[in-house]
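Undergrad: Next one to model:
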Amino acid sequence: MSTFKIEGGHQLKGEIQPQGAKNEALQILCAVLLTPEKVTIHNIPDIVDVNKLIKLLEKLGVKVNKLAHGSYTFQADEINLPYLKTEQFKIDGRGLRGSIMIVGPLLARFGQGFIPKPGGDKIGRRRLDTHFQGFINLGANFRYNREEHFYGVEADKLKGTYMLLDEASVTGTANIVMAAVLAEGTTTIYNAACEPYLQQLCKMLNRMGAKISGVGSNMLIIEGVDSLGGTEHTMLPDMIEIGSWIGLAAMTKSELTIKNVSWDDLGLIPNVFRKLGIIVERQGDDIHIPAHTDGYEIQSYIDGSILTVSDAPWPGFTPDLLSIVLVVATQARGSVLIHQKMFESRLFFVDKLIDMGAKIILCDPHRANVIGHDFKSSLKATTMTSPDIRAGISLLIAALSAKGTSTIHNIEQIDRGYERIDERLRAIGAKIERI
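TA: You can find the predicted model right below:
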């Protein structure tokens, strides 16, 4: 188990380039299974979760060729379907949440898809019902082995239909879309997720020969086609990492420029940080954060009531950045209520921040009230353990702003979502060491 040793309290300065989007990568990589032709993908982040999925695809028989850093070709012309029924697949698939999205493409192209109950973050319950109910709606037979926690779907030929999703699940929508592109007839998906990463998937599938309309809305209409071809695709920058760097700049009173952020795909993210009093400047397609030497003040609502920041499906604020917002609020002027609606275990890391001197009242598993210090007292260095990817980066930002030397254990969680984070932080002046 690796550890970060962090000497906090230093101002940072410089430019940082966001990695490719983790959540887009997990969808896009699974889509290569839909065609026997070559697919070239650029800006793939070099992180644990994505690399695990690439290894899983290789074991499935996909030919993977690395062209350069972040650029690969994939060709799924000789798929090893018997691997899906091996004990090794049950181990490999269980170690990665994103592995669920191989099921839709396999079902569409080969008439069968299997997956063990996936692992991932300990952030609360994340149901798979939306995925499998969608496959059943398309005509697949579903079975579940309770003893081995193993899911399976099979169908001779999927048939298009109308469906209303019970929740606007991003991975659920992606999985159903990938299944429906090769189904017979027309599929309408209402209450579909419409995140930029899902839009990217739909645009890529259309370039491969799919017929998807309504991209960017919550109603997708898919006319099934017989087959898909190859394509080339470049992934968006990771909006969660961009938000993390905004929070880092504010907490360390640093002047940072975040390069090539794809502003038009950031949605509410810049405005939510502005509500915390952070100056977020647009410079072309870059974000510039000036040094907040006088701190930052949380806005209240126009009637004077306390600001609430809550998560919601796109175009609402992403739940993956609530942990960052919470940490940033610990040094603001004023108070804010953080309402984590979508996951019930994601706020439990606040006990570590309280140990560091933060003023936080955990109201219940979903809500925390943060009273900012206004930098009048720094957070204190401590030893902590990363419980999940986003809490891990939040604790790292807290440690970089704290006085003294902090230690963060279980940094494999951070590595799952952030590429070479220690090297990139050192390049802008952070005192961080991997042990």
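Undergrad: going forward, measure contacts and count neighbours with C-alpha atoms only.
TA: Fine.
Undergrad: Farthest from the middle of this structure: give me that residue.
TA: No residue in the chain sits farther from the centre than residue 303, which is 34.4 Å out by Cα atoms, centre = their mean.
Undergrad: Using the three-state scheme, assign that one.
TA: Following DSSP: H, G, I helix; E, B strand; the rest coil, the label given to residue 303 is coil.
Undergrad: Just confirm residue 407 is within a helix.
TA: No. Checked against three-state DSSP, residue 407 lies outside a helix; its state is strand.
Undergrad: quick one, strands of the stretch 201-350 of the chain?
TA: Ranges of strands in the stretch 201-350 of the chain, per DSSP state E, counting those that start in this stretch, are 211-213, 219-223, 231-234, 255-258, 281-283, 286-289, 307-310, 335-339.
Undergrad: out of those, nearest to residue 145?
TA: Counting by Cα to Cα, residue 145 lies closest to strand 219-223 out of these; the figure is 31.3 Å.
Undergrad: what residues does stretch 89-105 touch?
TA: Contacting residues not belonging to stretch 89-105 are listed as 26-27, 30-31, 33-34, 49, 52-53, 56, 83-84, 112-120, 135, 150, 153, 171, 174-179 [Cα atoms under 8 Å, 6 or more residues apart in numbering].
Undergrad: here's the other one to compare against:
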Amino acid sequence: MNAFEIIGGKPLKGEIVPQGAKNEALQILSAVLLTEEKITISNIPDIKDVNKLIELLGSLGVIVNRLNKDTYEFEAKEINIDYFASDDFKQKGGGLRGSIMIVGPLLARFGKAAIPKPGGDKIGRRRLDTHFLGFEKLGAKFVYDAENHFFNVDATALKGAFLLLDEASVTGTANIVMAAVLAEGTTTIYNAACEPYLQQLCKMLNRMGAKITGIGSNLLTIEGVKKLGGTAHRMLPDMIEIGSFIGLAAMTGSEITIKDVCYNELGMIPSVFARLGVKMELRGDDIFIPAQSSYEIDTFIDGSILTISDAPWPGFTPDLLSIVLVTAIQAKGNVLIHQKMFESRLFFVDKLIDMGAQIILCDPHRATVIGLNKQTQLRGISMSSPDIRAGVSLLIAALSAQGKSTIFNIDQIERGYQDIEERLKTLGADIKRVDVLPSGH
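TA: Sure thing, here's the model as predicted:
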């Protein structure tokens, strides 16, 4: 079993380039199924979840050419629809939560799709209702095969409709948009997600010949077209990585420059870290974070304890709450972290408490962090990563801690972060991959 062994407590220094956005990749890659023409996509992160989806596209019959480390060319000329019935598909599709994203494009272009019940993070329930309710409104019929855990969807004639989404789901909105671009008539999606990644998808589809208006708002209007053509697309840098590196710099007292961040697409991420007291400077399109010996959490105007919570975009992304929580451990002051969207994403705090953090877990959604103000260092321990974001939060804690930490289950981290060990080493981190027996953690 692979694990990371980390000797912490050392300040880091240098430049780091964020990878392409994982959450954008899963949508953009699925969109190649909407046309038989070539699509070139660059800045693709080399991570497990994305590579699994590329492999799945290849198994479906998409011609995949890797032009260089982060650029691929896709040509979905002939798709093998019978592949859905295979055990191979059940295995590949079931092991990847993002596999749900191929349903919309396949329905749009071929009128049918199937998907095994997806896997993914253990961070609480993630309903797929938004996807399927949307497809149904457009005229699709689906049957859940409980025995084989398969969703079978039939949509021989999709027609535009008015949709009011039950939640502003990013993947749900993306999937419905991809189904609607080739549907007959006009589709209106209200309470649509409007994350930068979804805006990227809509802009790409428009370059392919789709007619989508309202991009960047929660009201999208899609006029169906007969067919789509090829295009080239470059993905945004991963905003979750950028936030993770801001937190890392603060926790370890390091001077770090995060390169090419597409600052205008980061929303309120920089301002939330600024409220924790983290200083940063925009230099061109790079974020420079100076080494800070201490940083102080802001309060509300009336002096009460600051609350940081997640919300649909342009609110603060839930994927960074665990990073904010870890960053607050060594701040001066207190903060309440309120994770509204997922009910078990804060369950990793017991490991941080074992390291010496002062955290009160109020309930599955809320934790109060009492900052140590760098008066006491965390201590290294052995621990296991429960999900992608918690895994990186524990990694940041370990890099700031005194002594040796071992993190097991690093597959979870590597599902979302490309070459993380090598990139941290270039900053001076003492981290190495070891093969260990997972006893005692």
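Undergrad: rewinding a little: of all the strands of the stretch 201-350 of the first structure, which gets the most neighbours per residue?
TA: Of all those, strand 335-339 has the most neighbours on average by mean count of other Cα atoms under 10 Å, namely a mean of 23.
Undergrad: after superposition, how close is that one to the second structure?
TA: Comparison of strand 335-339 of the first structure with the second structure after fitting gives an average deviation of 0.2 Å (mean Cα distance after the TM-score superposition for the first structure).
Undergrad: which secondary structure elements does that strand contact?
TA: The contact analysis (3 or more Cα pairs under 8 Å, 6 or more residues apart in numbering; DSSP states H and E) places strand 335-339 of the first structure against strand 307-310, helix 322-329, strand 367-371.
Undergrad: Kindly recompute the last result at 7 Å.
TA: Counting contacts by 3 or more Cα pairs under 7 Å, 6 or more residues apart in numbering; DSSP states H and E, strand 335-339 of the first structure packs against strand 307-310, strand 367-371.
Undergrad: residues in the second structure matched by the longest one, start to end?
TA: Mapped onto the second structure with TM-score structural alignment as the criterion, strand 367-371 of the first structure occupies residues 366-370.
Undergrad: can you tell me the mean distance of that stretch from the first structure after alignment?
TA: Stretch 366-370 of the second structure sits 0.3 Å off on average (mean Cα distance after the TM-score superposition for the first structure).
Undergrad: residue ranges for the helices of the stretch 101-250 of the second structure, please.
TA: 103-110, 129-137, 170-180, 196-207, 239-252 (DSSP state H, counting those that start in this stretch).
Undergrad: Mind putting the helices and strands packed on strand 335-339 of the first structure into TSV with distance to residue 107 of the first structure?
TA: Formatted as TSV, these follow (distance: least, Cα to Cα, whole Å):
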stretch	distance to residue 107 of the first structure
strand 307-310	36
strand 367-371	40
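Undergrad: now for the ones you listed, which one comes closest to residue 200 of the first structure?
TA: Closest of these to residue 200 of the first structure is strand 307-310, at 25.1 Å (criterion: Cα to Cα).
Undergrad: Look up how far residue 267 of the first structure lies from residue 318 of the first structure.
TA: For residue 318 of the first structure, the distance to residue 267 of the first structure (Cα to Cα, to the nearest Å) stands at 9 Å.
Undergrad: let me fix that: residue 389 of the first structure
TA: Computed as Cα to Cα, the residue 389 of the first structure to residue 267 of the first structure distance reads 22 Å.
Undergrad: Who has more neighbours out of these two?
TA: Using other Cα atoms under 10 Å as the criterion, residue 389 of the first structure and residue 267 rank with residue 389 on top: 21 against 17.
Undergrad: The more buried one touches residue 412, doesn't it?
TA: No. Between residue 389 of the first structure and residue 412 there is no contact under Cα atoms under 7 Å: 8.6 Å.
Undergrad: Just tell me which of the helices of the stretch 101-250 of the second structure ends up closest to residue 164 of the second structure.
TA: Per Cα to Cα, nearest to residue 164 of the second structure of the helices of the stretch 101-250 of the second structure: helix 129-137, 8.8 Å.
Undergrad: give me the stretch of the first structure that the closest one matches.
TA: The aligned range for helix 129-137 of the second structure is 129-137, by TM-score structural alignment.
Undergrad: residues making contact with the matching stretch?
TA: Stretch 129-137 of the first structure is contacted from outside by 142, 161, 165-166, 172, 175-176, using Cα atoms under 7 Å, 6 or more residues apart in numbering.
Undergrad: Next, the buried residues of that stretch.
TA: Residues of stretch 129-137 of the first structure classed as buried by neighbour count (16 or more other Cα atoms under 10 Å): 130-137.
Undergrad: what's the mean deviation for it versus the second structure?
TA: Mean deviation for stretch 129-137 of the first structure: 0.2 Å (mean Cα distance after the TM-score superposition for the first structure).
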